[in-house]
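sharing a model prediction with you, sequence too.
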Amino acid sequence: MKKAPTKEPFWKTTPFSKMTPAQWESLCDGCGKCCLVKLRDADTNQVLFTNIACKQLDLRSCQCKDYKNRKSIVPDCVQLGPRNIGRIDWLPETCAYKLVQRGEDLAWWHPLVSGDPRTVHQAGISVRRKAISETNAGEPEDHIVDWISAAD
């Protein structure tokens, strides 16, 4: 008896420009790292992450409180898309958009692989229990963390 061929997941076969909006959005693992305040060193151009989250980030779910209207609530919110993903240098190494762009596979804890949106938190990848809201933070320079690394 012949074994049916295994169908490759869409992120391995579909270029960003051909993904449906639902496919594109499903690549987000829900870690919340892109919603953290980032600083750029003026001398080295290095991106420094803080543990300060945008006021719109729900620190428990690591989801935007009003995703649909985020740009009107937080005007400098960067909307990731197929056209700008290659120019953004501050996404963490674990970001699915960067992994797929480089031809790498998604990690076991990614909801598209695990089938469970909780695995990103269980694996300790998300900002849950690590971040504070910008409404409670002082100076960003006092909140620089090293548990996140930006992409190369």
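Noted; the coordinates are in hand.

use CA for all of it now, contacts and neighbours both
Will do.

can you pull out the helices in this protein?
All helices of the chain, identified by DSSP state H, fall at 10-13, 21-26, 70-73, 96-101, 111-114, 119-122.

quick one: contacts of stretch 74-83?
Phe16, Ser17, Trp24, Arg70, Lys71 (CA atoms under 8 Å, 6 or more residues apart in numbering).

and with 10 Å instead?
Around stretch 74-83, the neighbours that count as contacts under CA atoms under 10 Å, 6 or more residues apart in numbering are 15-19, 21, 24-25, 28, 34-35, 54-56, 69-71, 84-86, 88, 97, 101.

of these, select the buried ones using a ChimeraX command.
Those of the contacts of stretch 74-83 that count as buried under 16 or more other CA atoms under 10 Å are selected in ChimeraX with:
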select :16,24,28,34,35,54,55,56,70,97,101
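
and here's the other structure:
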Amino acid sequence: MKRPQSPDPEGELPFWRRKAMKDMTQAEWESLCDGCGRCCLNKLQEEGTDRTFYTNVSCKLLDGTSCRCTDYKNRSAKVKDCVTLTTRNINRISWLPPTCAYKLVAAGKDLNWWHPLVSGDPNTVHQAGISVRGKVGASELDVPDDQLEDHIVSWPLKWPKGAKG
């Protein structure tokens, strides 16, 4: 698969390379989300540490095929521990996956070839193996909290082969 270059139609850097995150419009901020769904997997945090374990159990609002929230507008009201990313908290959230565009841009890195803003295609995040499509084992509606340990997986904290660069 040919990896497209970052959009630069008039010799100008794309907004995520030329703007500080705090200066992005709401639409620009929202477009940084690649639609992978990794942050919508249930996570367990080790007591007394910042160590996070991902599970293959999704939030009840995650659509496992589109890898998008089924009620994004009302997600915080419907899911008590749903975290809204902001410019103020982006660097404090330790559990974001390494592929997360918000995390990458906050660290001064560029978006990867599969990100929809780079590729122009929302499906490249799935084609590159970044998204949770086909990897969600169950919804949190079907797995009691005391059984989440049985669903711990390591892939959300890894880069799929060929996804970098």
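Nice, thanks for sending it over. If you're wondering where the values come from, they're calculated on a predicted model, not measured in any experiment.

most packed of the helices of the first structure?
The highest average neighbour count among the helices of the first structure, using mean count of other CA atoms under 10 Å, belongs to helix 96-101 at a mean of 20.

what about it, distance to the chain center?
10 Å (CA atoms, centre = their mean, to the nearest Å).

repeat that for stretch 50-67 of the second structure.
Worked out by CA atoms, centre = their mean, stretch 50-67 of the second structure lies 10 Å from the chain centre.

quick check: buried residues in that stretch?
Result for stretch 50-67 of the second structure [16+ other CA under 10 Å]: buried residues 53-64, 66-67.

equivalent range in the first structure for that stretch?
Under TM-score structural alignment, stretch 50-67 of the second structure corresponds to residues 45-62 of the first structure.

with stretch 101-115 of the second structure instead?
The aligned range for stretch 101-115 of the second structure is 96-110, by TM-score structural alignment.

which elements pack onto the longest strand belonging to the second structure?
Taking DSSP state E as the criterion, the second structure has its longest strand at strand 52-58. Judged by 3 or more CA pairs under 10 Å, 6 or more residues apart in numbering; DSSP states H and E, the packing partners of strand 52-58 of the second structure are strand 41-45, strand 138-139, strand 152-153.

mean per-residue distance, it to the first structure?
Aligned to the first structure and superposed, strand 52-58 of the second structure gives a mean residue distance of 0.6 Å (mean CA distance after the TM-score superposition for the first structure).

quick check: angle from that strand to strand 41-45?
If you take axes from the mean of the first three to the mean of the last three CA atoms, to 10 degrees, strand 52-58 of the second structure sits at 150 degrees to strand 41-45.

thank you, goodbye.
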